[in-house]
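> I would like the atomic coordinates for the input below:
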Amino acid sequence: MARKTIEDLFIHELSDVYSAEKQGAKALPRLARAATNPALADTFTRHLEESHGQIERIDQFTELTGLKLKRMKCVAMEGLVEESKEILDEIDKGPVLDAALIAAAQKVEHYEIASYGTLIAMAKQLGLKAEAVNLLKQTLAEEKASDENLTRIAEEGGNQAAAKKS
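I've put the predicted structure just below:
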């Protein structure tokens, strides 16, 4: 699809993050099973539930705005998911793997935070309904909270346990 207008770009970016959320949701159960830190495993499980809600919010957004998503695959998320698979293949289960999983998950969160921040700015520029924009803001807040939670897990012992293993 040619992106000639801000609306075209917005639809592309929204379609991209929709794909990213779906890919992330597929990867999260594997990460939860691999984590040995109970707080980390729980974070992945809870984020899976949030991801389903975020996908649902995008569906609500399109209903409210009448915009149609494009079928596409988010290649950035595809790469991040592939990177997490490599981590699982290369690192033995334990604290070092947990630290690597935190790093991989935070890369995903930062990508999603950037995506939703951009979408919110564009949605405002396009004059989309405040109710629709608020759906994007809810998801952005969840992504930021997930990132902060991952940082907390790392700082409260996740990375120290990995350092002791070295």
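> only C-alpha atoms for contact and neighbour calcs from this point on.
Fine.
> I'd like to know how many residues surround K4.
Here the count is done by other Cα atoms under 10 Å, and K4 has 8 residues near it.
> what about it, which helix or strand?
K4 belongs to no helix or strand when assigned by DSSP states H and E.
> for this protein, which segments count as helices?
6-34, 38-65, 75-90, 95-125, 130-153, 159-165 (DSSP state H).
> please generate a structure for the following sequence too, so the two can be compared:
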Amino acid sequence: MGLFSKDIKTMDDLFVHTLQDIYYAEGRILKALPKMIDKASSAQLKADFDKHLTETEEHVRRLEEVFKMHGVKPKAVTCPAIDGILEEADEIAGDVADDQVLDAALIAAAQAVEHYEMTRYGTLVSWAQTLGRPDCAKVLEKTLAEEKNADAKLTKLAESRVNLRAAE
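The predicted structure follows:
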């Protein structure tokens, strides 16, 4: 199904499709994070990734809650964007031999994922409000706040330590 296919006729259809998109993305992220934890050498980066893994499990649960609240069965649709972001991250991580540089690359990859998630959750919050679903918006806002917080932590870690060590 293309973004503007005949299957998406209403704003509600678009909302549900985007829920399905981020549901798929969160599932892929759940599979990618343990690999990123294993590759990271920074103890703080490992801890941050591990914390976000736990948060991501909660994000999936919240999405399932929103599907239920909206009267739709949870279902994932392939998200080529997250597939591309994760594929690129895997390629770059495979090409980096220096552990310090690898940590910087992992942070950059994680932030690309976070930014994608922030766009999706921000859009979903807005659409939920527009569709008269403040209950759904409230649940989605929790995840949006966590994604923003994860991005800010990664920025702080990169700028305060990881990038400097990678540049040595």
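> TM between them?
After superposition, the two chains reach a TM-score of 0.94 (TM-score structural alignment, normalised by the length of structure 1), with 163 aligned residues with a Cα RMSD of 1.1 Å.
> circling back to that earlier point, can you redo the helices of structure 1 as JSON lines with mean neighbour count?
Formatted as JSON lines, these follow (neighbours: other Cα atoms under 10 Å):
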{"stretch": "helix 6-34", "mean neighbour count": "19"}
{"stretch": "helix 38-65", "mean neighbour count": "17"}
{"stretch": "helix 75-90", "mean neighbour count": "15"}
{"stretch": "helix 95-125", "mean neighbour count": "19"}
{"stretch": "helix 130-153", "mean neighbour count": "17"}
{"stretch": "helix 159-165", "mean neighbour count": "14"}
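> pretty sure Q20 of structure 2 contacts V72?
No - using Cα atoms under 8 Å, Q20 of structure 2 makes no contact with V72, being 10.2 Å away.
> anything in contact with each of these two?
When Cα atoms under 8 Å, 6 or more residues apart in numbering defines a contact, no residue borders Q20 of structure 2 and V72 alike.
> tell me which residue is most central in structure 2.
E117 (4.1 Å; Cα atoms, centre = their mean).
> which position in structure 1 aligns with it?
Alignment note (TM-score structural alignment): E117 of structure 2 maps to E112 of structure 1.
> list the contacts of the residue nearest to E78 of structure 1 when sequence neighbours are not counted.
Closest residue to E78 of structure 1 apart from its sequence neighbours, by Cα to Cα, 6 or more residues apart in numbering: Q23 at 7.2 Å. Shown in contact with Q23 of structure 1 (Cα under 8 Å, 6+ apart): M77, E78, V81.
> now with 10 Å, please.
V17, S51, K73, C74, M77, E78, L80, V81 (Cα atoms under 10 Å, 6 or more residues apart in numbering).
> ok, now I29 of structure 2?
Y23, H52, L53, T56, E57, I82, D83, L86, A110, V113 are the contacts of I29 of structure 2 under Cα under 10 Å, 6+ apart.
> re the thing from before, out of the contacts of Q23 of structure 1, who's nearest D147 of structure 1?
Here the nearest of the contacts of Q23 of structure 1 to D147 of structure 1, counting by Cα to Cα, is S51; it sits at 13.6 Å.
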